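K.L.:
predicted model and sequence follow; I will ask about them next.
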Amino acid sequence: MSFLNAIKNNMEMNNTKAYGTVAAEAPLNQLTIVRRKPTPHDVEIEILFCGVCHSDLIIARSEWGPSMYPCVPGHEIVGKVKSVGGHVSKFKVGDLVGVGCLVDSCRECEYCNEGLEQYCVPGNTFTYNSQDKYLPGNPTFGGYSESIVVDENYVLRIPENMNLAATAPLLCAGISTYSPLRHWNVGPGKKVGIVGIGGLGHMGIKIAKAMGAQVVAFTTSESKFAEAKRLGADEVVLSKDPEQMAAYYGKLHFILDAVSAEHDVNAYLALLRVDGTMAMVGAPAQPLPISSFSVIMGRKSFAGTSIGGIAETQEMLDFCGKHNITADIEMIDIQNINDAYERLLKGEVKYRFVIDMESLKS
């Protein structure tokens, strides 16, 4: 701790160009923020691309409770190592790297020791909108910026064969779907449902298919049938059609629910086999009623899951590199971020916006 205090007291700083907001009701605009210069175990990253997650909009607008301002969103970061601290051993200048939702944790609790930093007991440090442990009283700032400085233990290596822009959303959408599919042993011989074909759901289809599962996609729109098949779904079900839903009663081993709007989860729990599990990765604003009989009859489980630890996120990137999996994206300039947020609210993107951070230089 004395070393950390010494860093806090003698921190050298850099001004950094970024895009963020100063209030919940204010649009995002160009800001100048302060980043620490690399300490002995830090990696300084030039940000090349940053994905736009729906939670970026939610936190920028304080919709999950009061956010810290100024707020610079962005936790789907891909870039190139610009410099490293003197004790860094995992990375060198020029390496292609990524940063996801976490930039630190306590490193001492039982979950950190198990590689589950996302469940750190004292509380982990998120890439943005967390207390910056190096700069007390200041928030962490995310990837809508020209660079970021992160401890090497929370930096990820990007496989060389991957498209960098399309890889950025894997740092949140990819790991958020990979982790539950991996945890509940999705693979050959398993019939898996993916509910919702959006930013999360489209990644769930791709990853579950690559794991060898038989993938059934559920959508409220017939217009998405061909799209679901293109993404890798073996079968597609119109969830508004009772007859189509009834054909899958008791048939699925696992369901990944990627819907963040209000919907009837009991209708999907009925599709699980005995001992089947339905896991939420979507985050509806309102509570979802669950009948006790939906889980009692069949010893079924209704679960939730949040991103993944650092080691598992690296495993996900390596898996996606091996199977040539990236997100379907629409590239935007940072100056169009406010319009992108409005389009995001309307569902007008297939399937993730990614910011070309070169635009921040203009």
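P.N.:
Done, it's in.
K.L.:
from now on I want contacts and neighbour counts done on CA atoms only, so please keep to that.
P.N.:
Will do.
K.L.:
which ones are touching the nearest residue to Arg299 once chain neighbours are set aside?
P.N.:
What sits nearest to Arg299 in space, not counting adjacent residues and going by CA to CA, 6 or more residues apart in numbering, is Asp275, at 5.2 Å. Taking CA atoms under 8 Å, 6 or more residues apart in numbering, we find Asp275 in contact with His253, Gly298, Arg299, Lys300, Ser301.
K.L.:
give the buried subset of those residues as a ChimeraX selection command.
P.N.:
Buried residues within the contacts of Asp275, by 16 or more other CA atoms under 10 Å, are selected in ChimeraX with:
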select :253,298,300,301
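K.L.:
in CSV: the contacts of Asp275, plus distance to Val84 and secondary structure.
P.N.:
Formatted as CSV, the contacts of Asp275 follow (distance: CA to CA, whole Å; DSSP: H, G, I helix; E, B strand; the rest coil):
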residue, distance to Val84, secondary structure
His253, 46, strand
Gly298, 54, coil
Arg299, 51, coil
Lys300, 49, coil
Ser301, 45, strand
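K.L.:
presented hereafter is structure B, for comparison with structure A:
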Amino acid sequence: MTTTVSAYAAPAAKAPLERTTIPRRPVGEHDVLIEIKYAGICHSDIHQARDGWGEGIFPMVPGHEIAGIVTETGPGVTKFAVGDRVGVGCMVDSCRECDNCKAGLEQYCSGGNVGTYNALDKTGEPTYGGYSTHIVVDEAFTLRIPDGLSLDVAAPLLCAGITLYSPLAHWKAGPGKKVAIVGLGGLGHMGVKIAHALGAEVTVLSQSLRKKDDGLRLGADHYYATSDEATFEQLAGTFDLVVSTVSAPLPLDTYLGLLRTDGALVNVGAPEEPVSLNLFSVIAGRKTLAGSGIGGIRETQEMLDFCAEHGLGAEIEVIGADRINEAYERVLSSDVRYRFVIDAATI
């Protein structure tokens, strides 16, 4: 039977989120029912709830950083059992048949993966995310949270963690590599932790030095203010990899100037506005301007295991659900260190 659960939803674009109820599908052959314990608040939630990335599906229940406990399994489930600690990230399905899906790159599914929220599933029903008490997910898109990670600090890893781990791993951040993380926010702080754990020399590039002590504590070797023009002169030609986590348009030509020959500037922050580029900025030095989107299921599990091995959880502020709207405004004003996490027991 379809069940009804409590949730927080945006009833319309730009409207405040409010408590409501939503349907959850019956537990199918390969599904698990998860009692959500914690759900992270990602900047993506705000973009989508406010139609920043295009027209959304409303009412919208955001949330794709989900950590909880399995409370029921379908008869065909083999990966999980009742009581297991699990997570759900940014997608809950894909075509599973294209070359990307077969390669474990479900995030780049040729037909488009099914988002955890603000999407339509294969039956045409809207998906609802983690700002709720329970969710039903196919075991193939469910992750195991290692015992070494508490559920509250693990929740943001399902988006922020994998969003940074994937490009750092793909572009081989590690010993002997100089890596810059642009922005020390929900994404950036995990980038610093992961790049440091991978063995790279890590630099934070932030608008000001306000968070310098935090950046160094989290694993950065260096910290510079981008508001100081001298920074770009001093660091010209320095980095093998620059990962931008900011969701505002950057002067790409200026940042490309920070790269060594064959370096890469990878964007994981997604501004709502278009950006411009002088192609000579990539031609000179055979540089790469790239993007990266989350990670596949296999890589996300690899990231969780890596974070558990190295003791890397998110830096969080746990809130009650009645503070979600306040948290949105604080995220927009950069007033969080570094991820809000909703205690689902308050929903």
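P.N.:
Now that the structure is in, tell me what you want to look at. Quick caveat, the model's predicted, so the values are computed rather than measured.
K.L.:
looking at the contacts of Asp275 of structure 1, which is nearest Pro289 of structure 1?
P.N.:
Among the contacts of Asp275 of structure 1, Ser301 lies closest to Pro289 of structure 1 (CA to CA), at 14.6 Å.
K.L.:
just give me the match in structure 2 for that closest one.
P.N.:
In structure 2, the residue paired with Ser301 of structure 1 according to TM-score structural alignment is Thr288.
K.L.:
Leu218 of structure 2 - how many residues pack around it?
P.N.:
Using other CA atoms under 10 Å, the number of residues around Leu218 of structure 2 comes to 18.
K.L.:
now which residue in structure 1 aligns to it?
P.N.:
Per TM-score structural alignment, Leu218 of structure 2 is aligned with Leu231.
K.L.:
report the secondary structure state of the residue lying closest to that match once chain neighbours are set aside.
P.N.:
Spatial nearest neighbour of Leu231 of structure 1, chain neighbours left out: Lys206 (6.0 Å); criterion: CA to CA, 6+ apart. Assigned by DSSP: H, G, I helix; E, B strand; the rest coil, the conformation of Lys206 of structure 1 is helix.
K.L.:
and Lys206 of structure 1, what does it touch?
P.N.:
The contact partners of Lys206 of structure 1, by CA under 8 Å, 6+ apart, come to Leu231, Gly232, Ala233, Ile325.
K.L.:
ranking by neighbours, what's the top pick from the residues you listed?
P.N.:
Scoring the contacts of Lys206 of structure 1 on neighbours with other CA under 10 Å, the highest-scoring entry is Ala233 at 26 neighbours.
K.L.:
helix, strand, or coil at that residue?
P.N.:
For Ala233 of structure 1, the assignment made with three-state DSSP gives coil.
K.L.:
repeat for Gly263 of structure 2
P.N.:
What three-state DSSP gives for Gly263 of structure 2 is strand.
K.L.:
which residue is the nearest non-sequential neighbour of it?
P.N.:
The shortest distance from Gly263 of structure 2 to any residue other than its chain neighbours is 4.5 Å, reached at Asp240 (CA to CA, 6+ apart).
K.L.:
circling back to that earlier point, surely the match of Ser301 of structure 1 touches Val282?
P.N.:
Yes. Between Thr288 of structure 2 and Val282 there is a contact at 6.2 Å, judged by CA atoms under 8 Å.
K.L.:
re earlier: need the counterpart of the residue nearest to Gly263 of structure 2 in structure 1.
P.N.:
Under the alignment (TM-score structural alignment), Asp240 of structure 2 maps onto His253 of structure 1.
K.L.:
and Leu332 of structure 2, by the same measure?
P.N.:
Checking TM-score structural alignment: Leu332 of structure 2 goes with Leu345.
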